[in-house]
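Enquirer: Starting from these lines, generate the structure:
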Amino acid sequence: MRHVREILRLSLAGLSTRLVSERVGVSPTTVRDTLKRFARSGLAWPVPEAMTDADLEARLYGVCGVKPGRRKQPEPDWSVVARELKRKHVTLQILWEEYIAANPDGYRYSRWCDLFRRWEGRLPLVMRQAHAGGEKMFVDYAGDKVLVVVNRRTGEERAAHLFVAVLGGSSLSFACASWSEQFADWIEAHNAAFAFFGGVPQLLVPDNAKVAVIKACHFDPMVNRGYTDMARHYGTAVLPARPRKPRDKAKVEACVRIVERWLLGRLRNRIFYSLAEVNAAIAECLAELNDKRVLRQFGKTRRELFEEIDAPNLKPLPAEPWVCAQWKRCRVGLDYHIAIERHHYSVPYRFARREVDVRVTARTVEIFLGGERIAVHMRASGNGRHTTVADHMPSSHRRYGELTPAKIREEAARIGPMLSLLIEKIIEDRPHPEQGYRSCVGIIGLARRFGPERLEAAALRALEIQARNYPSVKSILEKGLDQVPVRQSPERAPILHTNIRGSGYYH
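Expert: Okay, the predicted model is just below:
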């Protein structure tokens, strides 16, 4: 600061140059230079009250950074510079070299950086966040991946994703590798993080990835139902960061960078043949990061801060870890079954055509309607088959589904031997036994209408006249033919005629 106004006030009040320099704390040369500039400016003392110190200095010394008589250098688009700096491996030096290549008479590097920092200072301020012990756990996936050799013979590689979690109070960091960023791996990574920290924080802070948030919203985001169930199991809650606001989870963003440099840099030359090997190597590196590396601003390691700040405030872990469960919306078909991953599961038939919520775990399939569980099954493989509970079927379907040759024979034998013999003949006459099931069931059902005695007599008449089907037996009963004895055909003498050749003709 030049103290221009104070120098002018004391000098024009009659004090010597030496006394002014001593009182203001500047050199006598600066005092004389200020008086010369004031005389050349054309201003009169006292200067107007509306003129600020900055305006007064501008009148005497000109605009800062611009030499008199020199034209203004081309100004770069600082917003583009700031945006380019967010890209990987881009620095101010690289951007300045591109700028000076396009503008040879532009700003030199030091001045260019100074102007950018000044422009950057006009950006919105960043609020410094304070995190209480055990309050928040920030979670995210790292951008870079770890390569794992999955086939020793061919050298085939597969990328493993890196899950990162950090506690807000102590910055204790956790990381583990998984094959994907899908929901099942997301939940398993959370289970591993909770086990690593030995407790549960009050809040989980993820970003707005689909695995965590179904519908992103600045004010009221819609969190994945399965993720909410997991949080409820552990006694915590989910507070997603605002959309496109990575500073809401700056803790984990910084942790991701640290973990990527700390882990991936150290593991870049190692070859892994399984996910377990990767996680074992990650655990070794994290132990050094958390237990040995001292944070300069605190003078303690992350582990020491964790034991002091976070550990006493974490909630205890439940007896069992959360079992990964996914919710799906399905419509029940006309066959009162729903399809989950190429397998069909039954629900009570009265809920056919209704939309239901399905909770799928590794072992079970639970079906809910209006918050009430209406069916539960053991999970089966996706083989295109079906799992049906008999109680879910209508009575007619259940009876038909229970049809077997043994059951049909048992029902017929209960009525009488003639009916049992007729049923045997019907089943034997069909190319496939199941083709005769419905005919047999229909004939046995006639006992309810006509009685067992008449049905037994009708079966005898049907056997005598070779009428082995349901319409014939029904006609016999309706016309009362079961009560009419069968007439025996009279014996006839052989017919002798000259035109009839006997058996001897062929000898």
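Enquirer: For the rest of this, base every contact and every neighbour count on C-alpha atoms.
Expert: Fine.
Enquirer: Buried residues, stretch 386-397. List them.
Expert: 386, 388, 392-393 (16 or more other CA atoms under 10 Å).
Enquirer: ah, wrong one, I meant stretch 248-260
Expert: For stretch 248-260, a neighbour-count test (16+ other CA under 10 Å) marks 248-249, 251-253, 255-256, 259-260 as buried.
Enquirer: How about the residue nearest to the spatial centre of the chain, nearest residue that isn't a chain neighbour?
Expert: Central residue of the chain (CA atoms, centre = their mean): Val211, 1.9 Å from the mean position. Closest residue in space to Val211, ignoring its immediate chain neighbours: Phe183 at 5.6 Å, by CA to CA, 6 or more residues apart in numbering.
Enquirer: what's the answer for Trp112, then?
Expert: With CA to CA, 6+ apart, the residue lying closest to Trp112 is Trp96, at 7.3 Å.
Enquirer: Just to check, that neighbour is in contact with Arg111?
Expert: No: checked against CA atoms under 8 Å, the pair Trp96 and Arg111 is beyond contact range at 10.5 Å.
Enquirer: who's more crowded, those two?
Expert: Neighbours per residue, other CA atoms under 10 Å: of Trp96 and Arg111, the larger number sits with Trp96, 20 against 12.
Enquirer: Tell me which helix or strand that one sits in.
Expert: Assigned by DSSP states H and E, Trp96 belongs to helix 92-102.
Enquirer: so how far is whichever helix in the chain runs longest off the chain centroid?
Expert: Identified as the longest helix of the chain according to DSSP state H is helix 275-291. Relative to its parent chain, helix 275-291 has a centroid offset of 25 Å by CA atoms, centre = their mean, to the nearest Å.
Enquirer: Give me the contact list for that helix.
Expert: 148, 160, 172-179, 262-263, 267, 272, 301-304 (CA atoms under 8 Å, 6 or more residues apart in numbering).
Enquirer: Quick check on those: which are buried?
Expert: Of those, these count as buried by 16+ other CA under 10 Å: 148, 160, 172-178, 262-263, 267, 272, 301-304.
Enquirer: so how far is Gly168 from Asp140?
Expert: Using CA to CA, to the nearest Å, Asp140 is found at 14 Å from Gly168.
Enquirer: Pick out whichever of the two has more residues nearby.
Expert: Using other CA under 10 Å as the criterion, Asp140 and Gly168 rank with Gly168 on top: 26 against 23.
Enquirer: what's near enough to touch that one?
Expert: Counting by CA under 8 Å, 6+ apart, Gly168 touches 131-138, 251.
Enquirer: run this one through as well so I can compare:
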Amino acid sequence: MRSVRDIVKYHSMGLSIRKIHDATGVAKSTVADYIKRFKELGLSIEQIDVLDDDALKLQFFPDVASVVVSRKAMPNFNYIHQELKLRKKTKVTLYLLWEEYKEDNPDGYQYTQFRVYYRRFVKKLNPSMRQTHLAGEKMFVDYSGVTMPIHNQRTGEVEYAQIFIAVLGASGYTFVHATPSQKQEDFIYSHVKCYGFFGGVPRVVVPDNLKSAIISNNKNGIVVNESYADLNRHYGVIVNPARPRKPKDKPKAEQGVQAIQRYILARFRHHKFFSVNELNEAIAELLDRYNNKIIKHLQKSRTELFNELDAPYLNPLPANSYTYKQFKIAKVHQDYHISLEKCNYSVPYKYIKEELEVRYSTQSVYIYHKNRLIATHPRLRRVGECSTLHEHMPSKHQYVNESMNPQRVRSWAKNIGEFSSVFVEDIFASVEYPPQAYNKIVAILSLAKLYGNTELELALMYATKHNTTTTKSIRSILDKKLYLSESANNVQPSSHYALFNNHSNIRGADEYK
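Expert: Modelled structure (predicted):
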């Protein structure tokens, strides 16, 4: 249902069906249908946002319509296109060609659909034309092929900073930012800085096809990297990437990159930088000079053009700055936790075995089910850490969690005997998350009620020596009194206690001085 949400949002921003089609890759007819349904529902954008995917689907598609496969003959658009090329001489029109088509195909397409298919055909012919940029509409972004060396003063190593360049289509007003890499986090951070530099947001951003922005861009459609899509949803910007290996789709970016390489980066050829921040400070000084430089054939600077053309038509910045997030689909384990970078986070237990969407930043983890937020956790960093919320547990587990804690379990084991304490410490040491051990510990210590404290102590002494930890095995030791077989071999219990005095979980008298 993501496409429905995006189409409705772009429609509310006043974008045309064609522009929404370009941004989402959804057919114009489908875009028009979704907009029509949205208007009929009479819902606001805020109401749409709070609906989960199931509720939204029920609102937009209450009935499943049957799919009708068209059997109409497709016009020969190669012939039609060639005929139209001669229209100055022959005076032929598209309407006349449609009439001729209908004579041969009475059940063929009507004129409106005929025109739609012809326009699609013409788009595939890839004509080259001069682009006209509307004020405040497009921003072109790219990386310079020329990088800048950064010298590490401590190690002497040299790393190369990447140069991000953004150019507004109408004015050519330019932003430049150096980052350690072209990785997604750096790429998105450059966009945030860029929008702040412009003091507003364009309607469309045209990136190149680097993986930090676009996963795929081919005849099957455009797939935008989810983190990049989230950034542009936050700012209300449409992503319309250039076609692969088609530099004419982004001439402003190509020209901007070349100009920055010559005007700014070339001036640094004899300068040694020791940090990316130092490089950005040097870039900022020259960038103002570049934007204020008079363009000869226009007799105006880029700054003047920006103030006249782009600035008045940029959308305002959101109230809150964007926080970088990553996205992942995670399956809920049987213990109602999901795993994220070797850390575990709980969700309500009813979602066991479900696939959930995880959105996480450097500080927080947000877990969604069908676009509805179901859990929030602070971001964990240590491998094996676990964040479990009490309300996510089944009622039985909530009771155990409330009644059990490591201190209480250790106190119970100490009242039974020394080997019970040792055994409990061994179990705690074998798990990453203490509550995972409670059920096993309770099952074993409860055997003292059936067999007595002394018998359980002897059984755990035997189990520890033979590295046996399962509840079933310890119950078998008690039933068969296996610990007596060692006594029959003239091994006194006292010698066993002496043997275990060296166990890592037993503290001697020196600990309490």
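Enquirer: about what we covered before: now, which of the contacts of helix 275-291 of the first structure lie within strands?
Expert: 148, 160, 173-178, 301 (DSSP state E).
Enquirer: Of those, which is the nearest to Arg353 of the first structure?
Expert: The closest of those to Arg353 of the first structure turns out to be Ser178 (CA to CA; 38.7 Å).
Enquirer: so that closest one touches Phe163, yeah?
Expert: Yes: with contacts counted by CA under 8 Å, Ser178 of the first structure reaches Phe163, the gap being 7.4 Å.
Enquirer: Quickly list what's touching both of these two.
Expert: Ala189.
Enquirer: what's the distance between the closest residue to Arg410 of the second structure other than its chain neighbours and Ile444 of the second structure?
Expert: Excluding the flanking residues, the one nearest Arg410 of the second structure by CA to CA, 6+ apart is Ser421, at 6.4 Å. As judged by CA to CA, Ser421 of the second structure and Ile444 of the second structure stand 12 Å apart.
Enquirer: now do Val358 of the second structure
Expert: The gap separating Val358 of the second structure from Ile444 of the second structure is 38 Å, by CA to CA.
Enquirer: How about Arg18 of the second structure?
Expert: As judged by CA to CA, Arg18 of the second structure and Ile444 of the second structure stand 69 Å apart.
Enquirer: who has more neighbours, those two?
Expert: Just comparing Arg18 of the second structure and Ile444: by other CA under 10 Å the higher neighbour count belongs to Ile444, 21 against 14.
Enquirer: any idea how far the more buried one is from Ser411 of the second structure?
Expert: Distance from Ile444 of the second structure to Ser411 of the second structure, by CA to CA: 14 Å.
Enquirer: repeat for Ala459 of the second structure
Expert: If you go by CA to CA, the gap between Ala459 of the second structure and Ser411 of the second structure works out to 19 Å.
Enquirer: before we move on, the earlier item: I'd like the ones in strands among the contacts of helix 275-291 of the first structure as CSV, with distance to Arg5 of the first structure appended.
Expert: Below are these laid out as CSV (distance: CA to CA, whole Å):
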residue, distance to Arg5 of the first structure
Val148, 70
Ala160, 66
Ser173, 55
Phe174, 58
Ala175, 60
Cys176, 63
Ala177, 65
Ser178, 67
Thr301, 52
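Enquirer: related to what we said a few turns ago, my read is that the residue nearest to Arg410 of the second structure contacts Arg408, right?
Expert: No: contact criterion CA under 8 Å: Ser421 of the second structure and Arg408 do not qualify, at 11.8 Å.
Enquirer: So which of the two has more stuff around it?
Expert: More crowded of Ser421 of the second structure and Arg408, by other CA under 10 Å: Ser421, with 21 against 11.
Enquirer: Would you indicate which residues of the helix or strand hosting that one are buried?
Expert: Element membership for Ser421 of the second structure (DSSP H and E) is helix 418-430. By neighbour count on 16+ other CA under 10 Å, the buried set for helix 418-430 of the second structure is 418-425, 427-428.
Enquirer: and of these, the nearest to Ile367 of the second structure?
Expert: Using CA to CA, Phe428 is the member of these that lies nearest Ile367 of the second structure, at 29.1 Å.
Enquirer: any idea how far Pro435 of the second structure is from the closest one?
Expert: To Pro435 of the second structure, Phe428 of the second structure is 9 Å away according to CA to CA.
Enquirer: With Ala375 of the second structure instead?
Expert: Counting by CA to CA - Ala375 of the second structure and Pro435 of the second structure are separated by 20 Å.
Enquirer: do Ala166 of the second structure as well
Expert: Applying CA to CA to Ala166 of the second structure and Pro435 of the second structure gives a distance of 52 Å.
Enquirer: So these two - more neighbours on which side?
Expert: The residue with more neighbours, out of Ala166 of the second structure and Pro435 and counting by other CA under 10 Å, is Ala166; that gives 27 against 16.
Enquirer: That one looks like it's in a strand, true?
Expert: Yes: counting by DSSP: H, G, I helix; E, B strand; the rest coil, Ala166 of the second structure is part of a strand.
Enquirer: my guess is it meets Met139, correct?
Expert: Yes: between Ala166 of the second structure and Met139 there is a contact under CA under 8 Å: 6.6 Å.
Enquirer: need the strands for the stretch 251-400 of the first structure, in chain order.
Expert: 294-295, 300-301, 326-331, 337-339, 344-346, 355-360, 364-369, 372-378, 386-387 (DSSP state E, counting those that start in this stretch).
Enquirer: now the helices: where do they sit in the stretch 1-150 of the second structure?
Expert: 2-12, 17-24, 28-41, 45-50, 53-60, 77-85, 87-90, 94-104, 111-123 (DSSP state H, counting those that start in this stretch).
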